[in-house]
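Engineer: Quick one: sequence and predicted model below, then my questions.
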Amino acid sequence: MTDRPTASSAGAPVRAIAYYLPQFHPIPENDAWWGRGFTEWTSVTRAKPLFEGHYQPHLPTELGFYDLRLPEVRAAQAELAREHGIHGFCYYYYSFGTKRLLERPLLDMLESGNPDFPFCICWANESWSRRWDGSEAQVLIAQDDSPERYRQFIHEVLPILKDRRYIQVGGAPMLLVYRVGRMPDAAAVAAYWREQAEAAGLPGLYLCAVQSHDATFDPRRAGFDAAVEFPPSPWHGRKIDPRTLPGLDPDFTGTVFDYEDFVTHSLARSAPDYRLLRGVMMGWDNTARRGPASFLFHGATPRGYEAWLRGAVAWTAAHNPPDERVVFLNAWNEWAEGTHLEPDERHGRAWLEATQRALSRAEAWRGALEALRREGTIPPEVLRAHVEDLQHALERLERVESVSTASRGSFTEGVAPAFASKPLHLGGLTQLEFVQGRPPGGRIKLRDREPLKVSGWAVAPGLDLRGAPAFLVLRSPTGERIYSAPLGERTVRHDVAFQLRQLDPRSVCLAGFDVELATDALAPGEYKLGVVHASDKAAVAGFSEHRISVE
């Protein structure tokens, strides 16, 4: 897999990238600082509730108390993320000049080539101290903030940035820096990094300044391309008086924020005059690290998170050009900070399922309706997107209720003659709305040669769909097996034409399809699903992120 945007639920590439914490395996340094065998799970399992109804400890279910040194764990994480529409992981990268820490999961992934899942890195360029247990005094390992160290850093990570799976923006690797404010003469360092990247054969860098300690930081001050919003910074919104919480631990000295109020403030954020990549979080509760001195957000729910993420997606589609439509999720596995997409005992897969719905146009009405119900200001461009989501849901309901018959056919092995000899361009967009009668997950399993029933839309920029035959294509990951089937009768989709109104109307005029295809010819295996449109001179393909598994 190479990193490439795919059709999102809003009709434009919106890539959801989840922060990935690698501290789930023992290392000698943590053994010395915290005790032999320490991992993130050590803190997680010791957490205790601080008031009645306080959800602690957060305990995993499906993936268990895993060890990231195991390749099967990393593969299961990637598959779970892909299944729920997440585009890739952003690995925290801990490098201090003379030493790297927690690098093994990343390096093992690079060396093995697995999992085949997009990724990028965020350099966490700060010192480590004992703050996780409430003590601020002792520095465990210091960050080298010398100009020489920052210039050397790019040479250290160039091999990582060249990996075929590395996430790109405009063809350039996307590199995040957690604390740009620590960089001496940041603009000069950024210029040097770009120069060295180009000298190494890369087309440049897409540099992102994480707004971890300054929620209004302008990336242009540092010569960076974009800022990345990083909730819970800036810790705004209403605070809850902890004395109003029943059964409060008498030793509590922390701070309690209102999650719903924080979401309302975030949804109302106006667009700055610099490029901003939005961020959302499931919740935040670092009781596992700080005990009664914790910071936590009370009232976090998958429903509120879904509305927030859908609003961030709508904001992004309205303000950012296609290749910069990226939203960051905090986080995939920050268990000790109470914000994780991985399944747990209380919520199961609810956070993942909320993510999938918020990123899927077929289910976007849920987040839109929740956003419209809450109090607070909604920017006009986001409000328009929510109204369009609801209109789209009504149109889909009307289509389901109308009497229609899916086109029927069957797959045949090989490339269809209509596009076999034509140059193939990968500029199409394909969106699956229903597979086997329900909204699709990341991988769709077909058993006992059951027919494939799929409906959705597909467009081919640059082609006139009125005279371009279309084919549903299944392609194995290596390309050694290809099956194709005529797409049959296609329908006008006014909602798609409106969403993609920047394109030539002829390339989106007959976007809708609804087919039922016999699968007797398919060999067992996993396939990518796409649609190919063919004209007299060329063919345009668009592949969905969903995969078909034939068993």
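Structural biologist: Good, I have the coordinates. Numbers count the residues shown, from 1 in each chain.
Engineer: hey, let's count contacts and neighbours off CA atoms from now on
Structural biologist: Fine.
Engineer: Quick check: residue 239 vs residue 330, distance?
Structural biologist: Going from residue 239 to residue 330 by Cα to Cα, to the nearest Å gives 21 Å.
Engineer: who's more crowded, the two?
Structural biologist: More crowded of residue 239 and residue 330, by other Cα atoms under 10 Å: residue 330, with 24 against 16.
Engineer: quick one, what contacts the closest residue to residue 197 other than its chain neighbours?
Structural biologist: Of all residues not flanking residue 197 in the chain, residue 204 sits nearest, at 5.7 Å (Cα to Cα, 6 or more residues apart in numbering). Under the criterion of Cα atoms under 8 Å, 6 or more residues apart in numbering, the neighbours of residue 204 are 172, 173, 194, 195, 197, 198.
Engineer: Now with 7 Å, please.
Structural biologist: Shown in contact with residue 204 (Cα atoms under 7 Å, 6 or more residues apart in numbering): 172, 194, 197, 198.
Engineer: got it, and residue 530?
Structural biologist: Here residue 530 is in contact with 430, 472, 473, 474, 541, 542, 543, 544 (Cα under 7 Å, 6+ apart).
Engineer: and the last one, what element?
Structural biologist: Element membership of residue 544, judged by DSSP states H and E, is strand 539-550.
Engineer: ok, residues contacting the host helix or strand of residue 209?
Structural biologist: Element membership for residue 209 (DSSP H and E) is strand 206-210. With contacts defined as Cα under 7 Å, 6+ apart, strand 206-210 is touched by 169, 172-180, 219, 224-230.
Engineer: switch to 6 Å and redo it
Structural biologist: Contact with strand 206-210 is made by 172-178, 180, 219, 224-228, as judged by Cα atoms under 6 Å, 6 or more residues apart in numbering.
Engineer: Might you specify the subset of the residues you listed located within strands?
Structural biologist: Per DSSP state E, strands hold the following members of the contacts of strand 206-210: 172, 173, 174, 175, 176, 177, 226, 227, 228.
Engineer: In CSV: the residues you listed, plus distance to residue 48 and neighbour count.
Structural biologist: Listed next are the ones in strands among the contacts of strand 206-210 as CSV, based on distance: Cα to Cα, whole Å; neighbours: other Cα atoms under 10 Å:
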residue, distance to residue 48, neighbour count
172, 45, 19
173, 41, 25
174, 38, 23
175, 37, 22
176, 34, 25
177, 33, 24
226, 39, 22
227, 36, 25
228, 32, 24
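Engineer: Presented hereafter is structure B, for comparison with structure A:
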Amino acid sequence: MAASNHPYEVAVYYFPQWHPDAKNEALRGEGWTEWPTLRAAKPLFPGHEQPKVPLWGELDESDPAVSEKQIAAAADHGVTSFIYDWYWDMGGGEGPFLHRALEDGFLQAGNRDRLRFGIMWANHNEVSRERFDAMADYLIIRYFNEPNFLKLDGKLYFSIYECHTLINGLGGVEAARDALASFRAKTREAGCGELHLNLVEWGLNERHRAIIGPDANALIRMLGIDSVTSYVWIHHAEPEAFPDAPYADCAAAAAALWPAFRDAYEVPYFPNATMGWDPGPRCAQDRPHVRGDYPYTPILTGNTPEAFARMLREMKDYLDRASGLDPKLFTVYAWNEWTEGGYLEPDTVHGLKYLEAIWDVFGA
């Protein structure tokens, strides 16, 4: 089992669109994954490093042998858990989406006990109370009794990406409170223990105030939220420069927000380390690159393994100074967000050097 006495919880987000899924196949053709999108990427400005090429090739993550390779590389370099981006009812009542990376890959891997895993519900779509309850039942049955599920203070870690979307779909803050209370009760009654409910800060920021209300802490208390974290720096530290911006500048802006978020919220805030940001592969490749809504955002340049290591040392210093933050958890963007430029998996330029940076700072 992954060591539970490690002084830091290095929790890395995992994006699971590197295996065929029935919904994707219905929309895009048999066997579709995101690998062709990465392969087709072109430089969008002089010096833009695209396409990124995975050193391991275009693997199917739903294969347990592939998961074993990923787990070994992660655990060998100081990663303690994967937090899976997890999807439900993406545009209909079809239930789970992109779940086979976890269910057929990770959970069937022979070395799965070397890492813990948690769930971040990537709720880009609204769901009704009926479908929320069905999701809760699925999570409880499929995951919550797994021995290596990520727990904080003995509680199952479940994160919600878009709090505002949850509230909208359920019909308001009070309805969301009732749904989450029911989720907690169901989990307890199933013998799985208690939930640790986490919100991603993206769903709490000012652009969503009309839905979540003027006081984020009042909402946190009402919903019974246990902690807040971030997914990626670009959500709250988007550079003004375009088309590219220095990674170091974005890192400094993001690090300045760690204590700001810590002080703003009444519950613990777990800071985020972002390896890179480059959604260029998801942009149109055949027209001028103009700033706009996602994915037409600034692209971070200069995110070398050395720059990543410098940021990780700053993260460690922050965690070491943070009184009362137990566990000393931080999230990392990301294991394999290849088409957004955030990945620890080895590429053909840097090999394992991003993972080696984690080991150099946190492994000992």
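Structural biologist: Right, received. Where do you want to start? If you're wondering where the values come from, they're calculated on a predicted model, not measured in any experiment.
Engineer: What would you report as the TM-score here?
Structural biologist: Superposed pair, TM-score by TM-score structural alignment, normalised by the length of structure 2: 0.82. Supporting alignment: 325 aligned residues with a Cα RMSD of 2.2 Å.
Engineer: picking that back up, who does the strand holding residue 544 of structure 1 touch, helix- and strand-wise?
Structural biologist: With contacts taken as 3 or more Cα pairs under 6 Å, 6 or more residues apart in numbering; DSSP states H and E, strand 539-550 of structure 1 sits against strand 424-425, strand 429-435, strand 443-446, strand 525-534.
Engineer: Distance from that strand to the middle of the chain?
Structural biologist: 19 Å (Cα atoms, centre = their mean, to the nearest Å).
Engineer: what's the answer for stretch 178-186 of structure 2, then?
Structural biologist: For stretch 178-186 of structure 2, the distance to the chain centre is 23 Å (Cα atoms, centre = their mean).
Engineer: now that stretch: which residue numbers in structure 1?
Structural biologist: Matched against structure 1 by TM-score structural alignment, stretch 178-186 of structure 2 falls on residues 188-196.
Engineer: Also stretch 344-354 of structure 2?
Structural biologist: Using TM-score structural alignment, stretch 344-354 of structure 2 corresponds to residues 341-351 of structure 1.
Engineer: now the end-to-end length of that stretch.
Structural biologist: End-to-end distance for stretch 341-351 of structure 1: 5 Å, by Cα to Cα.
Engineer: Can you tell me what sits against it?
Structural biologist: With Cα under 6 Å, 6+ apart as the test, stretch 341-351 of structure 1 has contacts from 59, 60, 61, 302, 332, 352.
Engineer: Buried members of these into ChimeraX, please.
Structural biologist: Selection of the buried residues among the contacts of stretch 341-351 of structure 1 in ChimeraX, burial being defined by 16 or more other Cα atoms under 10 Å:
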select :60,302,332,352
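Engineer: For structure 1, which segments count as helices?
Structural biologist: With DSSP state H applied, structure 1 shows helices at 28-34, 40-46, 71-83, 104-112, 147-161, 186-199, 259-267, 287-290, 302-319, 350-359, 364-373, 380-401, 417-420, 494-499, listed in chain order.
Engineer: Now the third one on structure 2. Mean distance?
Structural biologist: Following superposition, helix 71-83 of structure 1 is found to deviate from structure 2 by 0.4 Å on average (mean Cα distance after the TM-score superposition for structure 1).
Engineer: what range in structure 2 does that helix sit on?
Structural biologist: Taking TM-score structural alignment, helix 71-83 of structure 1 hits residues 64-76 over in structure 2.
Engineer: Check stretch 485-496 of structure 1 too.
Structural biologist: Alignment note (TM-score structural alignment): stretch 485-496 of structure 1 is unmatched in structure 2.
Engineer: Summarise which helices and strands the host helix or strand of residue 174 of structure 2 is packed against.
Structural biologist: According to DSSP H and E, residue 174 of structure 2 maps onto helix 173-189. Taking 3+ Cα pairs under 6 Å, 6+ apart as contact, the helices and strands that helix 173-189 of structure 2 lies on are helix 163-170.
Engineer: repeat that with 8 Å
Structural biologist: For helix 173-189 of structure 2, the packing partners by 3 or more Cα pairs under 8 Å, 6 or more residues apart in numbering; DSSP states H and E come out as helix 129-142, helix 163-170, helix 216-223.
Engineer: Outside of it itself, list whatever touches it.
Structural biologist: Outside helix 173-189 of structure 2, the residues touching it (Cα under 8 Å, 6+ apart) are 129, 132-133, 136-137, 140, 166-167, 170, 193-195, 212, 219, 222-224.
Engineer: Could you turn the buried ones of these into a PyMOL selection?
Structural biologist: Remark: buried members of those, expressed as a PyMOL selection using 16+ other Cα under 10 Å:
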select buried, resi 129+132+133+136+140+166+167+170+193+194+195+212+219+223+224
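Engineer: list the buried ones in the match of stretch 344-354 of structure 2?
Structural biologist: Residues of stretch 341-351 of structure 1 classed as buried by neighbour count (16+ other Cα under 10 Å): 341, 342, 343, 344, 347, 349, 350, 351.
Engineer: And stretch 64-75 of structure 2, by the same measure?
Structural biologist: 64, 65, 66, 67, 68, 70, 71, 72, 73, 74, 75.
Engineer: what do you get for stretch 258-268 of structure 2?
Structural biologist: Buried residues in stretch 258-268 of structure 2, defined by neighbour count with 16+ other Cα under 10 Å: 258, 261, 262, 266, 267, 268.
Engineer: Is it possible to get JSON lines of those residues that adds distance to residue 145 of structure 2?
Structural biologist: Shown next, in JSON lines, are these (distance: Cα to Cα, whole Å):
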{"residue": "258", "distance to residue 145 of structure 2": "33"}
{"residue": "261", "distance to residue 145 of structure 2": "32"}
{"residue": "262", "distance to residue 145 of structure 2": "31"}
{"residue": "266", "distance to residue 145 of structure 2": "30"}
{"residue": "267", "distance to residue 145 of structure 2": "26"}
{"residue": "268", "distance to residue 145 of structure 2": "25"}
